[in-house]
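>>> have a look at this fold, sequence not included:
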């Protein structure tokens, strides 16, 4: 793990996906927002009031919304970064939402429930067709025999959400909201983002704990990521967050601030729990 004064956070976003009504979402905001995040959060600043420097690692390409790809991606991710990343945050978009969520649990392939039925049809999870028109049953047997049906992060979503909302409230009262996503592509010399009207972006986005990521790709990547930590007997330092799908300037700025507030609050929890052990 990294030094006490240096936290590494790796953030992923998803790629294009079928919308379920015969259409296709070509730009997934969950990846787009990762290209707008800074590479570091310096300590003792309005956005990061802690004494801890936070390094943000993002990927050049989105995670493909394909069950087989996600399963292989998560295996490779946690093989490569078994010890050098302090926190993994996977992002997915939820179109129509104007808040961020931190998901409490993730469920294994084979899970079924009735609570998603009115929205997504199949009771069994991960039967929603992916970007290759396949379900999880088309990619071979489940590799997680002996792994619990439900997995969760070692971080408490309620504590992280409370901490993040407090950071945002302070930032929007006394700091500089919108500064979190000032440039495109994580490069200082790139084209600035389009400006949002100050009155539109004057309120911080709300961050809520949420029961689970759902029976589609978002819940799937969360479980696959946590399962890889579980079988390696590594700390389950994984969070999944849903973000709004809208990509206008106002939403990108508010969402970017919200994601970084989650990063800071979660990093504080990582340090607190590490110091307790």
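Sure, I can see it. Everything quoted here is computed from the prediction, not taken from an experiment. Numbering: from 1, shown residues only.

>>> alpha carbons only for contacts and neighbour counts from here, please
Noted.

>>> wait, what's in contact with residue 24?
Going by CA atoms under 8 Å, 6 or more residues apart in numbering, residue 24 touches 16-18.

>>> what do you get if the cut-off is 7 Å, keeping everything else the same?
By CA atoms under 7 Å, 6 or more residues apart in numbering, the contact set of residue 24 is 17-18.

>>> flag every buried residue along the strand or helix carrying residue 222.
For residue 222, the host element (DSSP states H and E) is helix 217-231. Residues 217-230 are the ones in helix 217-231 that count as buried (16 or more other CA atoms under 10 Å).

>>> just stretch 85-95 next, same as before
In stretch 85-95, the ones that count as buried by 16+ other CA under 10 Å are 85-94.

>>> so which of those sit within strands?
The strands, defined by DSSP state E, take in 87-94 from the buried residues of stretch 85-95.

>>> relative to residue 27, which of the residues you listed is nearest.
Nearest to residue 27 among these, counting by CA to CA, is residue 93 at 10.4 Å.

>>> tell me the one of the buried residues of stretch 85-95 nearest residue 126?
When these are compared for distance to residue 126 (CA to CA), residue 92 wins out at 15.1 Å.

>>> and here is the other one:
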């Protein structure tokens, strides 16, 4: 038998890695003639499947992009979004919607959405979502639902992770009263009805991105936001605190007098 050289044999690391976090992502299809390609889908459809763990971001991230853009139609959203979430395997820890804000030149992290106000701008089928339909679908839900992410914390992390400090990103309180606000409220409501204090949902508004360079930047922005959400979730969770919930409920009571915004600043016909 050959003698041992005495050299140490490398052993695999015994350090346990964190379980991956699964993020379900959607983007929209076209809805305006002058924007035949929706920038939200240009970003979503090119996201990487994995964001690996790093020393600064110890949680690996699995990104699942819904296989086709969401049709810009109210009833398509109500018919498909709950099924997309519930059929996703593995079950998503975070749902991340991306939408086009044609009237903006910057990126916005939206905090919440209104229940009503979707009866003024027709969708691609020429249809609206009436107040009667709202009452039938969400008879007891608050007029405003907000993400349970700590958005101030997410925004700070997002800002810090962007490779270019000149990229214009902003927080926003209201996703508007067209399809972006509608899909956001639908998803927030889906989680609220299961366990009201846990709503691991976010929405990113993106500007029109006409070139490949623009889309590449948009993808970097989206990946940085996904990292920021996962890092914030790791530290703070995605459950409303009691104090925050009371403040939100008080705001909802006031908002109930006028539930929806009069115009959608994200929409340009």
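That came through, no problem. Source: prediction; values computed, not measured.

>>> as TSV, the buried residues of stretch 85-95 of the first structure with distance to residue 270 of the first structure would be great.
Output for these, formatted as TSV (distance: CA to CA, whole Å):
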residue	distance to residue 270 of the first structure
85	11
86	8
87	8
88	11
89	13
90	16
91	19
92	22
93	25
94	27
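
>>> where in the second structure does the helix holding residue 222 of the first structure fall?
Per the alignment by TM-score structural alignment, helix 217-231 of the first structure matches residues 179-193 in the second structure.

>>> how far is that stretch from where the chain is centred?
Per CA atoms, centre = their mean, to the nearest Å, the displacement of stretch 179-193 of the second structure from the mean C-alpha position of its chain is 10 Å.

>>> check stretch 66-73 of the second structure too.
Going by CA atoms, centre = their mean, the spacing between the C-alpha centre of stretch 66-73 of the second structure and its chain's C-alpha centre is 14 Å.

>>> would you mark the buried spots in that stretch?
So, applying 16+ other CA under 10 Å, buried residues of stretch 66-73 of the second structure: 66, 69-73.

>>> which members of those residues are the farthest-apart pair?
Using CA to CA, the pair of those lying farthest apart is 66 and 73, separated by 16.5 Å.

>>> can you show me the helices along the second structure?
Secondary structure of the second structure (DSSP state H): helices at 39-44, 74-87, 131-137, 151-161, 179-192, 212-236, 242-255.

>>> so which bit of the first structure is the first one matched to?
Counterpart in the first structure of helix 39-44 of the second structure, with TM-score structural alignment as the criterion, is residues 29-34.

>>> and if you look at the second one?
Aligned by TM-score structural alignment, helix 74-87 of the second structure falls on residues 67-80 of the first structure.

>>> now that stretch on the second structure. Mean distance?
When the second structure is superposed, stretch 67-80 of the first structure averages 1.5 Å from its matched positions, counting by mean CA distance after the TM-score superposition for the first structure.

>>> now do that stretch: distance to the chain's middle.
From the chain centre to the centre of stretch 67-80 of the first structure is a distance of 16 Å (CA atoms, centre = their mean).

>>> give me every residue that touches residue 131 of the first structure.
17-18, 65-66.

>>> that one maps to what in the second structure?
Looks like residue 131 of the first structure aligns to residue 124 there (TM-score structural alignment).

>>> how much space separates its match from residue 187 of the second structure?
Taking CA to CA, to the nearest Å as the measure, residue 124 of the second structure falls 20 Å from residue 187 of the second structure.

>>> same question, residue 136 of the second structure
Counting by CA to CA, the gap from residue 136 of the second structure to residue 187 of the second structure is 17 Å.

>>> equivalent analysis for residue 80 of the second structure, please.
11 Å.

>>> quick one: map residue 151 of the second structure onto the first structure.
Checking TM-score structural alignment: residue 151 of the second structure goes with residue 157.

>>> for stretch 217-229 of the second structure, buried residues please.
Within stretch 217-229 of the second structure, the residues that count as buried by 16+ other CA under 10 Å are 217-229.

>>> same check, this time on stretch 156-168 of the first structure
156-158, 160-161, 163-165, 167-168.

>>> before we move on, back to that, can you lay out the ones in strands among the buried residues of stretch 85-95 of the first structure as JSON lines showing distance to residue 51 of the first structure?
Below are these laid out as JSON lines (distance: CA to CA, whole Å):
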{"residue": "87", "distance to residue 51 of the first structure": "17"}
{"residue": "88", "distance to residue 51 of the first structure": "21"}
{"residue": "89", "distance to residue 51 of the first structure": "21"}
{"residue": "90", "distance to residue 51 of the first structure": "25"}
{"residue": "91", "distance to residue 51 of the first structure": "26"}
{"residue": "92", "distance to residue 51 of the first structure": "29"}
{"residue": "93", "distance to residue 51 of the first structure": "31"}
{"residue": "94", "distance to residue 51 of the first structure": "33"}
